[in-house]
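> Provided below for reference: sequence and predicted model.
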Amino acid sequence: MHRASHSFISDHTAITADEEGKFSRTAIGDPLMQTAEIPQLPKGAAMPVYRSQLDRPPPEQSQGERMDSLSPPATPSQHLLESESQPQYARYTPSDKVESDMDLEEKDSWVPYPLRPWFWIPFFVLLVLLAIGLEIALHFSNKNNGWTANGDAGDDVSLWHYVYTLPPSFAAMILVALWAWTDIEIKKMQPYVDLVHGDSPPHRSLLLDYTRSNNFIVWTHAARNRHYLVALTTLMVLLTLSFQPLAAALLIVRNTWWQMPDITIHNLAHLGLNQNTNFQDLTSFLTAAGFASSSSLYDLPYPPFISGPYTVAPFELPGGIETNGTVLFVNTTAMKSDPGCQAAQVSMTSLSNGSWNNSISVQGCSLSWIVNDTAEVLFGVNATNCSTDTPQFSPVAFWFFEYSPSAQASATVCFPTFELFDVEINYDLAAQNVTQVTELQPFTSSSNFSSASGNITGSPLNGRAYNGVEFNLTNPDQFVLARQAAIQLQMPAAVLQKAQLSTAGLQGSFTSNSFVQYSTEVYTTYLTLLAQTVYFLPSNELNTIQVKTIVERLFLSDVAVHLLAVAMIIVAFFGTIAQLFHRFDRRHLRLRHQPGTIASAVSIGGQTGMGALLAGRQDQKDIDEVLSNRKFRIDPRTMKIIMEGEEGYEFASSPRNRRKSVFAALQNVK
């Protein structure tokens, strides 16, 4: 088997070595060969040859010789070609040398804090979590109808207003500051990144300073320079400017319809026929008639516990709660009064003395009355004659007559009835009255608060309603009779007043027969007031009510939450992309100190061709002119700036055959 051997021949000596590292030295032309054992060398390595003795180190190389030692293997060294007697040494490819140096220097390279994974990864994770948290909080804000607001949070002079609005703004300010820090560091490093990529013109490296331009325009400069990461991070800075106003608008105070704890109160009355002293002497009837008459003239509101045709069982009002905006929701009983009024055709017969005989007949009930010409307008109300009802339950007729300009009459017959219901009412504490009545079901003997209702649904009323005009009186005194006469006078007088005050006036009311409408309004008011004193008995039963009021509560603004969450997600997404690509772009940049200071500038550019070129030049115009049409690189080993044409320029740029993927670049984490 052939054994490979390696040799080097010079003018004076030849050294040979076999695979075991045994070397022999033989002078050229000398038959005597001397052999010596020396340390083993790698395959292909040449042993240096000394002119006089083996243990003498080689002479120190000049700068040109050192640069020649980095020449690519395929290019012969001009210096070696000129002298065959020059000693030769073991050489490695420049790419291997640079790779080895970079690997050794990587641990010592300086990277700004915002560009380190331990900084930006938690930052972006925090942004995503905050965005998700805001959306979740918004869901519960809407679901729970906000949160309790302490103090007067809606008043800008209140301390609580700032307690609720300032913390979100401070948090947003911190997030904005952290991303602004990241952006400024990327801008500061961009000239060095461009230099390490090689062939960088001065306007993209030595003369570049993105930190001195306004963020609203600097991204356009970066885009023109094809520094797209700088443009992207700047746009994200502009986006983060929305964080603070949106954070300040997150919490809003709304007047919210809020249910308070239920309250137990006492009912003041329940359904039952109340034939007390006021009933017997007609005081209750006269009082109701007086209010109905006044209401038509002065447009008075309904009294408490009356709403439209409904008369509600009264109850005690709770105390100790805010009345403004507070509404009570109560399940109780109510009587619904229906006057049942309708127009009746009047038969008029003129008498010889100027009087008129008038008569009506409706549904088997009739009434006749005579008027004389003692007055221009005459009116009255009487019970009709019906074969099936006693006068106090009979229909009543409101009649009106006038002589001028011509004799004419109008009559309205009313058939009063009532219905009993289980209802839910809304009682406004501020208005002190019922604002809404909702019928739940008809009132029965099994309904709540029905213990005394038998004398209404059964004997003696049997579901019939008093007409309030005629009464079953036994030995009435003159005062009772006077009250009866007053009732029969006030009721039609109130109707006449409404007709006179109407836009059509009295004559128009006769022509359009508007007395039916006016009679219905007055009679309904009278019947509902009458029901409160006649059809309800005092009571002390317990009842549970709901209380709802308008309170100030804190809500998350839907618009602010959605906009802020989207902005955070956008910053996190594009910020991650920017960090990954920037890490990839600067993979060959090995700064050994923080740039930006004068000392750093001297360290990187001093004692270089560029430094000599700029020496003594102070005006910006001179600096621009002397650097124009030149290109620069930065040596990834020494971090010195090298100008095109200088020795070593061709090896200063990052080797292109060492490109890694973005994700592979992440594996070398500082």
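Cool, got the structure.
> C-alpha only now, for contacts and for neighbours.
OK.
> For residue 142, which non-adjacent residue is closest in space?
In this structure, residue 142 finds its nearest non-sequential neighbour in residue 555, 7.5 Å apart by CA to CA, 6 or more residues apart in numbering.
> So what touches whatever helix or strand that neighbour lives in?
Assessed by DSSP states H and E, residue 555 sits inside strand 542-556. With CA atoms under 8 Å, 6 or more residues apart in numbering as the test, strand 542-556 has contacts from 137-138, 141-142, 145-149, 152-154, 250-267, 322, 324-331.
> Go through those and flag which are in helices.
Residues of these located in helices (DSSP state H): 137, 138, 141, 142.
> Taking those residues, please make a PyMOL selection of just the buried ones.
To isolate the buried ones among the ones in helices among the contacts of strand 542-556 in PyMOL, judged by 16 or more other CA atoms under 10 Å, type:
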select buried, resi 137+138+141
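> Pipe the ones in helices among the contacts of strand 542-556 into a markdown table and attach distance to residue 18 per row.
Formatted as a markdown table, the ones in helices among the contacts of strand 542-556 follow (distance: CA to CA, whole Å):
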| residue | distance to residue 18 |
| --- | --- |
| 137 | 80 |
| 138 | 82 |
| 141 | 86 |
| 142 | 87 |
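> and of the ones in helices among the contacts of strand 542-556, the nearest to residue 584?
Using CA to CA, residue 137 comes nearest to residue 584 of these, at 37.8 Å.
> got a list of what the closest one touches?
Counted by CA under 8 Å, 6+ apart, residue 137 has contacts residue 556.
> now do the one 3 residues further on
For residue 140, the set of contacting residues under the criterion of CA under 8 Å, 6+ apart consists of residue 146.
> how does it look with 10 Å?
Going by CA atoms under 10 Å, 6 or more residues apart in numbering, residue 140 touches 134, 146, 147, 555, 556.
> try it against this one:
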Amino acid sequence: MPSSLNSPTRVGSPTIAFSASESRFSTSSKRYRESTHLIPTPGVDKNRPKRHVPVNLWLPVVIGTPLLMLIMGMALEVCIELSSKNGGFKVPVQNALSIVSTQFLLAFFPTLFVIPVGYMWRTLDWMLRWYQPYVTMSRGNATAEESVLLDYIYLGSTLSMFPALKYNHRVIFWSSFLATVTYIFQPLAGSIFQIQTRGQTSDTTAQSTRSLGLVSDVAQLNAFAAAAGFVQAAVFNDLADPSFIRQGWSIAEFVFPTNIGLNGTMTVNTTAVQTNPNCANPSAPPIANTTTGIISTISLDGCTQNITFDPKVSDQQYGVAPAPCGAAATSLRPNFQPVVFWFWHVKGDTSSEVRTVFCNPTMQLFNVNATADLNNGGLTTVTILGNFTASNNLTGSPLNGIPYNALIFEDSPNPFIQARATATKVGVPGAIFRSAVQSNKGLQSVFDLPNGFSDLTSTRYTQHLAVTAKSIYFVNENTTLPAVQTSLVPRLWIDPFPGHSLAFLLFATGFLGLFLQLINRRQRRNLFMAAEPGTIAGALALTARSGFGDLLLPYDSREVMEKKLEGLRFRLDKRTGAILADDYEPTGDDGSFRGPDDAMMSLLGKRDTMQSSSQLAQEAALEAAGAYPVWRQELKTPYDK
């Protein structure tokens, strides 16, 4: 072995020492020199390093993420079906978090479920795009554009689909496509939930506080006077029927539930009293004799009634009197006899006219299903189930099924009771007359109508009888009754369109993503990397001895790098894992690559291929001392001059 290989050789400046082993360069390309043969074989001199697999590419992650998306899509479809079947899901009537609005909660919390899986899939897509150039080189014969110059990370998921199509990277295309789709998850999730008010029916019980029976203090006439006062107030203030009363029906009171929701109703199987005034016009027009002060009127039964009044007191007068027609009615006490209402007034031409209405109230007891509005207590419907047959002091003694007329009472020595009787007797006819005065076309129009006062009397007298019945025909008694509660309650509703859309995207992404991850995992089976490739040190570890880096300069643009690396094919060395480049286009007679320096040498004469070791060492020293190989001086830049 010549001594020149073991001692420093000065060729210009600087002086470089070479050993015999360092003079052995690979001859894979004549444009650069690589020294991967100097890299020790892993696992020979020391233990083979452990293969680096990022956490995001662990099997539980790459399998679990698409599976979770697939399961979430299926679960959402089930929730949509349950929502449609049950009219939504039950939610508290009042917002549990008063510091934020319901709309915020509906939009915020659904996104908490889809953002993690969307983020995890985009992370997996990022890892697939990061490793793709190395996967391509692991198969060998990769061009620079699809390997060392390819940067899927810089392009992002959406733009990566175009080069993926160009280079036939199907896994990357579909992975990037699905990663782009995941950005739609959040707006869809934020719009699937709605709060809607829907009817909800549930079987329950109601606590009734009253049962049928005649109250003991009925003789005090408090209930009658109060009912007459309510009728007057209803006329003046246009009031509806009070709680547990509707169009002649009076039902036993019950306790309203507290969690009624919106527009809640309760249907209770209870008892009720139906009072009917049975009002009718006389058989012939009544006659008012202003001289004698007597109003004569004849009922449909042919019973003549004479009513005394004083025409000098007022131009508008009204009242009510007993009308005992027939032996049965005559035998009744005045409290239970039929009555006749009369209304008289002086017209504009100074003539007078009178109207009378005969009423014979009746009462019936029923078992009913009564539906009450839980917001205001008003009855909405009453459905008869059957007659009430139990014996009590309404159907038996002392009433024997005959109701009070609630207007006429026996004289009482108690001035307070007598005052209540007078107020009741005057109040109800006064309320009827006031209704006529308040009519749209005035009092005279009611007198002119054939049934004007008959209709008004029937309406107001019915209301008076029902309010009175609620107070005197029910006694205190607590009982538990079966009931059905129906109310409009807030329900969490899943909008089908965004719901089905999100469920489909979750299912499709999970289903396709599972196959993509398994395919990519199989593609990486021959890829061995000891460190993550994203660092500068990791890139140097893979390419430092590959040689083709000598063709590149730090300030080369991408176009320049593409031109310099043109004609090379890249692969991963199966022994060391380093990135290697091979000439691809043979141009010489012997199949070797011929560059511009080879053409120059052919003009100067054939180069001696049999060089001594001294000559090889001298050429190596010259190349090491210069910034560029001697045959590529055209690569010099203005910075080198």
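Looks like it came in fine. Predicted model, so just to flag it, every value in this text is computed and none were measured.
> so the closest residue to residue 137 of structure 2 other than its chain neighbours is in which element?
Closest residue to residue 137 of structure 2 apart from its sequence neighbours, by CA to CA, 6+ apart: residue 571 at 4.3 Å. For residue 571 of structure 2, the enclosing helix or strand under DSSP H and E is strand 568-572.
> in the superposed pair, what's the mean gap between that strand and structure 1?
Once the two models are superposed, strand 568-572 of structure 2 sits on average 3.6 Å from its counterpart in structure 1 (mean CA distance after the TM-score superposition for structure 1).
> next SSE after that strand?
Per DSSP H and E, the first helix or strand lying C-terminal to strand 568-572 of structure 2 is strand 579-583.
> quick one: buried residues of whichever helix or strand comes after that following strand?
Per DSSP H and E, strand 579-583 of structure 2 leads on to helix 596-604 as the next helix or strand towards the C-terminus. For helix 596-604 of structure 2, burial by neighbour count (16+ other CA under 10 Å) applies to residue 598.
> one step back: may I ask which two of the contacts of residue 140 of structure 1 are separated the most?
134 and 147 (14.8 Å).
> These two: which is more packed in?
Counted by other CA atoms under 10 Å, residue 134 of structure 1 and residue 147 do not tie: residue 134 has more neighbours, with 20 against 15.
> Shouldn't that one be within a strand?
No. Under DSSP: H, G, I helix; E, B strand; the rest coil, residue 134 of structure 1 sits outside any strand and is assigned helix.
> what's it in contact with, if anything?
Contacts of residue 134 of structure 1 (CA under 10 Å, 6+ apart): 128, 140, 250, 556, 558, 560, 561, 562, 564, 565.
> ditto for residue 153 of structure 2
By CA under 10 Å, 6+ apart, residue 153 of structure 2 lies in contact with 125, 126, 127, 128, 129, 130, 131, 159, 160.
> Let me know how buried the last one is, in neighbour terms.
The tally of other residues near residue 160 of structure 2 (other CA under 10 Å) stands at 20.
> Just give me the residue closest to the centre of structure 2.
Nearest to the geometric centre of structure 2 sits residue 193, at 1.2 Å (CA atoms, centre = their mean).
> measure the nearest residue to that one once chain neighbours are set aside to residue 507 of structure 2 for me?
Sequence neighbours aside, residue 494 is the residue nearest to residue 193 of structure 2 in space, at 4.8 Å (criterion: CA to CA, 6+ apart). Applying CA to CA, to the nearest Å, the value for residue 494 of structure 2 to residue 507 of structure 2 is 18 Å.
> Ok, residue 545 of structure 2 next?
For residue 545 of structure 2, the distance to residue 507 of structure 2 equals 47 Å [CA to CA].
> same deal with residue 197 of structure 2?
Residue 197 of structure 2 is 30 Å from residue 507 of structure 2, by CA to CA.
> between those two, which one's more packed in?
Between residue 197 of structure 2 and residue 507, counting by other CA under 10 Å, residue 507 is the more crowded of the two (24 against 18).
> Would you enumerate the residues in contact with the more buried one?
66-77, 501, 513.
> Now which residue in structure 1 aligns to it?
Aligned against structure 1 by TM-score structural alignment, residue 507 of structure 2 finds its counterpart in residue 569.
> do residue 155 of structure 2 as well
Under the alignment (TM-score structural alignment), residue 155 of structure 2 pairs with residue 213 of structure 1.
> next one: residue 471 of structure 2
Under the alignment (TM-score structural alignment), residue 471 of structure 2 maps onto residue 533 of structure 1.
> now do residue 561 of structure 2
Per TM-score structural alignment, residue 561 of structure 2 is aligned with residue 623.
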